[in-house]
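A.B. asks: take a look and give me a structure for this.
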Amino acid sequence: MKLEALGYNNEIKNSLDIGLEGLEIGRVITEHKERYLVQSEKGEFEAEITGNLRYTAAGRADFPAVGDWVALMVFDTHSAIIHKVLPRFSVLSRKAVGVTADIQIIATNIDFAFIVLSVDEDFSLNRMERYLTLCHSSCIQPIIILNKMDLVAEDRLSELMGQLKNRFEEIPVLGISASTTQGLKRVREIIEVGKTYCLLGSSGVGKSTLVNALSQKRLMETKKVSDYSKKGRHTTTHRELVVLENGGILIDNPGMREVGLPDVSNGLDKTFEDILDLAAHCKFKDCTHTVETGCAVTQAVESGDIDKSAYENYLKLKREQVHFDSTIAEKRKKDKDFGKMIKHFKYIKKSNK
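C.D. replies: I've put the predicted structure just below:
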């Protein structure tokens, strides 16, 4: 397979450092507990990272992830060692579940994100704003896909589509049924050759069914919708990069029960751009948009110019961002104090010799 089919372009080529002579360039297509499947022009290789790469990594974010371009040394027809992760032009990440101040990389080098939600209980405009904030913070262009449109009446579908288009005026919204293929022609038409698309969404919204439909192959296992809950059961357990027949590149992801936001201040500003524009007209520069006199934002909420639910979600996400920032600062202080303690211990030990 040619590297161009995996999304290789001049921008990536120009990022190559000197000293990579003799190494093969490939793209990570799957990851399993720090073991990687890498596709290059010579084939697919099971790869591990070098000890030096592991030792010099400042954190888990410095390890390879699905979508990464890497330089590797090929040993035989099946195995290789990854020596370097090439610079990323986009990184989609979230706050790791249950781990304080840790970041989990979802995928890298993504151009567009298909944010999938379904017409059933999964439908949530507030959760959509979380996904949009993740995308905007990484300069990834979002596209909203409303799936399972075959499960509701036409008037209900029109209502849901209207809610999405009214709340997210600048974001493309597509209605589909991945199981019946209704609406998939439009999705295929917007997929560009050599561009990488990432699927985001909660468990059971039909992402794996969508991957199978777009690839026209049974690549991902899917399970029947529950007769009781009307929800599909999510079966994707790992991230995987797939090259589609029309030349697009697709990355499927396990469903996310929690969408914790990392450092996404710029993403918040983009997602809630209308609130940010109004904030410039507040009486006080440090306005929190809650109780201050002369707040242009709260006035717009009261008049109905700003959706109240969107406003409340904005405040919630801002509080999460402040908490995350303070947690990061606390972690850095602890790491710095620990480093000083180790340095002092070594000094005392050396002085006693």
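
A.B. asks: from now on I want contacts and neighbour counts done on CA atoms only, so please keep to that.
C.D. replies: Noted.

A.B. asks: residue boundaries of the strands in this protein?
C.D. replies: With DSSP state E as the definition, the chain shows strands at residue ranges 24-32, 35-40, 43-49, 69-74, 79-85, 91-95, 103-108, 112-118, 141-147, 173-175, 196-200, 240-243, 249-252.

A.B. asks: report the distance from the first one to the chain centre.
C.D. replies: Distance, stretch centre to chain centre, for strand 24-32: 18 Å (C-alpha atoms, centre = their mean, to the nearest Å).

A.B. asks: give me the residues contacting that strand.
C.D. replies: 3, 6, 36-41, 64-74, 238-242 (C-alpha atoms under 8 Å, 6 or more residues apart in numbering).

A.B. asks: and residue 188, what does it touch?
C.D. replies: If a contact means C-alpha under 8 Å, 6+ apart, then residue 188 has 214, 246 as its contacts.

A.B. asks: for the nearest residue to residue 191 once chain neighbours are set aside, what are its contacts?
C.D. replies: Closest residue in space to residue 191, ignoring its immediate chain neighbours: residue 248 at 5.9 Å, by C-alpha to C-alpha, 6 or more residues apart in numbering. Residues touching residue 248, when contacts are defined by C-alpha under 8 Å, 6+ apart, comprise 191, 192, 193, 194, 195, 196, 197.

A.B. asks: quick one: which of those is nearest residue 81?
C.D. replies: Here the nearest of the contacts of residue 248 to residue 81, counting by C-alpha to C-alpha, is residue 196; it sits at 24.6 Å.

A.B. asks: okay, the nearest residue to residue 220 once chain neighbours are set aside and residue 252: tell me how far apart.
C.D. replies: Spatial nearest neighbour of residue 220, excluding adjacent residues (C-alpha to C-alpha, 6+ apart): residue 208 at 5.5 Å. Taking C-alpha to C-alpha, to the nearest Å as the criterion, residue 208 is separated from residue 252 by 7 Å.

A.B. asks: just to revisit the earlier point, what about burial for the contacts of strand 24-32, which qualify?
C.D. replies: Using 16 or more other C-alpha atoms under 10 Å as the burial test, the contacts of strand 24-32 include 3, 6, 36-40, 64-74, 239-242 as buried.

A.B. asks: sorry, back to before: right, and the strands of the chain - which one's nearest residue 261?
C.D. replies: Across the strands of the chain, residue 261 has its closest neighbour in strand 91-95 (5.3 Å, C-alpha to C-alpha).

A.B. asks: does anything pack onto the closest one? Which helices or strands?
C.D. replies: For strand 91-95, the packing partners by 3 or more C-alpha pairs under 8 Å, 6 or more residues apart in numbering; DSSP states H and E come out as strand 103-108, helix 125-137.

A.B. asks: second chain to compare with the first, below:
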Amino acid sequence: MTLKDLGFNKSAQKLISLEREGMKVGRVIVEHKERYLIQTPENIYQAEITGKLRYSAESRADLPAVGDWVTFSVFDDNAAIIIEVMPRYSTLERQAVNKFGEKQIIATNVDIAFIMQAVDHDFNLNRLERYIAICKSSYIRPVIILSKTDLIGQEKVTAIIESIHKRISNVSVYPISNETYTGYEELKETITAGNTYCILGSSGVGKSSLANNLLNVPKLKVNAISNSTSKGKHTTTHRELMILPEGGVLIDTPGMRELGIAGDSDSIDRTFDQISILARNCKFKDCTHTEEPDCAVLEALESGGLDQSTYENYHKLKREQAHFSSTVAERRAKDKKLGKLYKRIKEEKDKRR
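C.D. replies: Alright, predicted model coming up:
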């Protein structure tokens, strides 16, 4: 095994120096409650973080995550302490569940995200656009995978693909079946050594089956869809990085039913490129595309050149992103105020001594 097998590609090389005197360099392949597995070309180590790294972290995002390159020291045959998290060239993240204003890291140093939806019950264009906005906020290339195509006819599969291309441009779509392996040859041709891939999607869409089939081993547990609710059962309970036999690295993630936007506003504009192109012809540069005169977006909406659902989802994500950003700003201001208060209290205590 080499560093390239672990995903050390050109993007990583630009940011990461492997010259760490007395330290080993490896990649986090499993994370579970601040305990980690680190892989190097020679070995796998069980690791924890130093107290200094834990207490200097301003948020959870500063701690190691699956996909990170880290430096570490070994104190036993396969036990280690993580010293430093190296710079990330991409961070796939979402708004933390039930913690508005906080981000949750899904995976790091990802090149391509496989966004997976099942054609039988899970397919949703609005949700696809949400996933793509999250990917584009970190400049990760999205690829759409439609699973369970064996459950519907080819005519319906073609209609779904056409509906995607009508609303989402410049994103590849691969229809597959985890049962018949239809579409796998085309998908595998896109996987190259050195790249890191991440599977995103709701529970029950076939993410674990996809990973198993790409790995050529029954590594991940697979459960069936609930017949009563048509919702997926959680099978992957943690994030894990795996090396593919054809080259490339794959990160499987737990199913996500909540997917809050945590990126910047530009990532939404890059997702809805049809609206972005139309906006160039708006009368006002800061047009919100809601009520302004001579708005090219509203004109296209009225004439039927822009889909109503696309327009509504665009504004929904914009509002969500704006609210998230304001909440982050409020939290930072509050933390800064508390920091000044603690500093003043400490200074007063020091004077009394």
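
A.B. asks: hang on, the earlier thing: so for residue 323 of structure 1, which of the helices and strands packed on strand 91-95 of structure 1 sits nearest?
C.D. replies: Nearest to residue 323 of structure 1, of all these, is strand 103-108, at 14.3 Å by C-alpha to C-alpha.

A.B. asks: mean deviation of the closest one from structure 2?
C.D. replies: Superposed on structure 2, strand 103-108 of structure 1 shows a mean distance to its aligned partners of 0.5 Å (mean C-alpha distance after the TM-score superposition for structure 1).

A.B. asks: quick one on the thing from earlier: with residue 201 of structure 1 as the reference, measure out to the residue nearest to residue 220 of structure 1.
C.D. replies: Distance of residue 208 of structure 1 to residue 201 of structure 1, given as C-alpha to C-alpha: 11 Å.

A.B. asks: near residue 115 of structure 2, how many other residues are there?
C.D. replies: Using other C-alpha atoms under 10 Å, residue 115 of structure 2 has 21 neighbouring residues.

A.B. asks: that one: what's it in contact with?
C.D. replies: Counted by C-alpha under 8 Å, 6+ apart, residue 115 of structure 2 has contacts 128, 131, 142, 143, 144, 145, 199, 200, 201.

A.B. asks: any idea how far the first one lies from residue 21 of structure 2?
C.D. replies: With the distance defined as C-alpha to C-alpha, residue 128 of structure 2 ends up 45 Å from residue 21 of structure 2.

A.B. asks: higher neighbour count, the two?
C.D. replies: Set residue 128 of structure 2 next to residue 21 and count neighbours by other C-alpha under 10 Å: residue 128 wins out with 18 against 6.

A.B. asks: what residue in structure 1 is paired with the more buried one?
C.D. replies: In structure 1, the residue matched to residue 128 of structure 2 (TM-score structural alignment) is residue 128.

A.B. asks: list the residues that contact its match.
C.D. replies: By C-alpha under 8 Å, 6+ apart, residue 128 of structure 1 lies in contact with residue 115.

A.B. asks: center of structure 1, which residue is that?
C.D. replies: Within structure 1, the residue whose C-alpha comes closest to the C-alpha centroid is residue 92; the distance, by C-alpha atoms, centre = their mean, is 3.5 Å.

A.B. asks: when you align them, which residue in structure 2 goes with residue 199 of structure 1?
C.D. replies: Residue correspondence to structure 2 (TM-score structural alignment): residue 199 of structure 1 is matched to residue 199.

A.B. asks: can you tell me how far the closest residue to residue 91 of structure 2 other than its chain neighbours sits from residue 291 of structure 2?
C.D. replies: Counting by C-alpha to C-alpha, 6+ apart, the nearest residue to residue 91 of structure 2 once its immediate chain neighbours are dropped is residue 108, at 4.5 Å. Distance, residue 108 of structure 2 to residue 291 of structure 2, using C-alpha to C-alpha: 40 Å.

A.B. asks: which of those two has more neighbours?
C.D. replies: residue 108 (24 against 9).

A.B. asks: re the thing from before, deepest-packed of the helices and strands packed on strand 91-95 of structure 1, please.
C.D. replies: Here the criterion is mean neighbour count by mean count of other C-alpha atoms under 10 Å, and of these the winner is helix 125-137, at a mean of 22.

A.B. asks: mean per-residue distance, that one to structure 2?
C.D. replies: Looks like 0.6 Å for helix 125-137 of structure 1 (mean C-alpha distance after the TM-score superposition for structure 1).

A.B. asks: what is in contact with residue 208 and residue 252 of structure 1 at once?
C.D. replies: Here residue 208 of structure 1 and residue 252 share the contacting residues residue 236, scored by C-alpha under 8 Å, 6+ apart.

A.B. asks: OK, contacts around the residue lying closest to residue 35 of structure 2 once chain neighbours are set aside?
C.D. replies: With C-alpha to C-alpha, 6+ apart as the measure, residue 48 is the residue that lies nearest to residue 35 of structure 2, at 5.2 Å, once sequence neighbours are left out. Applying C-alpha under 8 Å, 6+ apart, we find residue 48 of structure 2 in contact with 34, 35, 36, 80, 81, 82.

A.B. asks: right, and the pair among those residues with maximum separation?
C.D. replies: 34 and 80 (12.8 Å).

A.B. asks: more neighbours: those two, which one.
C.D. replies: The neighbour count for residue 34 of structure 2 versus residue 80, taken as other C-alpha under 10 Å, is higher for residue 80 (22 against 12).

A.B. asks: from residue 334 of structure 2, how far out is that one?
C.D. replies: The span separating residue 80 of structure 2 from residue 334 of structure 2 equals 37 Å under the rule C-alpha to C-alpha.
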